[in-house]
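# from the sequence below, what's the structure:
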Amino acid sequence: MFKSVWKPVISAIAYAFISFDDDYIIQRAIAGFRQCATLARHFHLPDIFDFVVVSLSQATTLLPESLQIRVPNYPTVEVEGQSVTVSNLSVKFGINFKGQLAAVVLFNIVNVNGNALREGWTQVCEES
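Predicted structure coming up:
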């Protein structure tokens, strides 16, 4: 049954996670992502597992929205005597609680179920 309804279920979970601010709904969405990943691993369904990873990685807001090349002027700050560059991405991620939560859940799922990933690795590891 899971094999026939997985895509709309995971899409609904992702929509709920991104759209709603209620703590209970966010908690249930996280549990839903984890349960879908567990089912995908248990039944050897790597496409489903990859879809969970892609859905979570999009919720982190860490993926580039476009491949536009631009040379930004990032500010630098002094931290313990060293100069550190602060990018717009780090500021946006720092104020995005749901994005941080999605990143934690994503890496937790990948850490536990890493062997089940196929195409989803492109969302987790950046190519040089």
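# going forward, measure contacts and count neighbours with C-alpha atoms only.
OK.
# which elements pack onto the host helix or strand of Val77?
According to DSSP states H and E, Val77 maps onto strand 76-79. Counting contacts by 3 or more C-alpha pairs under 8 Å, 6 or more residues apart in numbering; DSSP states H and E, strand 76-79 packs against strand 82-85.
# after the strand it packs on comes which helix or strand?
Next helix or strand after strand 82-85 toward the C-terminus (DSSP H and E): helix 88-94.
# that next one - contacts with which helices or strands?
helix 97-113.
# show me which positions of the helix it packs on end up buried.
By 16 or more other C-alpha atoms under 10 Å, the buried positions in helix 97-113 come out as Lys98, Gly99, Gln100, Ala102, Ala103, Val105, Leu106, Phe107, Ile109, Val110, Asn113.
# to compare against the first, here's the next sequence to fold:
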Amino acid sequence: MNLKTLFAGLSFASVIVSCANDDPSTLIDTTLITGLATYNQNVKSIIDNNCVVCHATVPKNGAPMSLVTYDQVKNAVLNRGLLTRISLENGNSSLMPQGGPRLPQTTIDVIAMWQQDGLLEK
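From the prediction side, this is the model:
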């Protein structure tokens, strides 16, 4: 293996690792949601804790778009397959957060509930 290939591999691995967030404090129990799920009350913290590291105001690590505002996240759900991407199995190269691990199902369920409830902001 030449030095160029090794460097490229290590660079790719660092991007993959830097986009994952497996902090147990970000887990959300959907049974605690009363009423309709909203972006501000239920979804924003999930996106901020798991996605904004790459999907920042100025996207990093190859992220194609920002996910810092309500409109951006709503658009990602409606037009960019956000729910599909976060629902893929570990090991799938399209799984988000990039490189996994997959978000807990209860966290994914919050975003699905938000979509089902009409993608309300407040």
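# care to give me the TM-score?
The TM-score (TM-score structural alignment, normalised by the length of the second structure) is 0.31; 69 aligned residues with a C-alpha RMSD of 4.7 Å.
# coming back round to it: can you lay out the buried residues of helix 97-113 of the first structure as JSON lines showing distance to Phe51 of the first structure?
As requested, the buried residues of helix 97-113 of the first structure are exported to JSON lines (distance: C-alpha to C-alpha, whole Å):
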{"residue": "Lys98", "distance to Phe51 of the first structure": "19"}
{"residue": "Gly99", "distance to Phe51 of the first structure": "17"}
{"residue": "Gln100", "distance to Phe51 of the first structure": "19"}
{"residue": "Ala102", "distance to Phe51 of the first structure": "14"}
{"residue": "Ala103", "distance to Phe51 of the first structure": "15"}
{"residue": "Val105", "distance to Phe51 of the first structure": "14"}
{"residue": "Leu106", "distance to Phe51 of the first structure": "12"}
{"residue": "Phe107", "distance to Phe51 of the first structure": "14"}
{"residue": "Ile109", "distance to Phe51 of the first structure": "12"}
{"residue": "Val110", "distance to Phe51 of the first structure": "12"}
{"residue": "Asn113", "distance to Phe51 of the first structure": "13"}
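# closest to Arg41 of the first structure among the residues you listed?
Closest approach to Arg41 of the first structure among those (C-alpha to C-alpha): Asn113, at 6.9 Å.
# how about the closest one: what's its closest non-neighbour residue?
In space, and not counting its chain neighbours, Asn113 of the first structure is closest to Arg41: 6.9 Å by C-alpha to C-alpha, 6 or more residues apart in numbering.
# from the contact counts, what lies against the host helix or strand of that neighbour?
According to DSSP H and E, Arg41 of the first structure maps onto helix 23-42. Judged by 3+ C-alpha pairs under 8 Å, 6+ apart, the packing partners of helix 23-42 of the first structure are helix 2-19, helix 46-59, helix 97-113.
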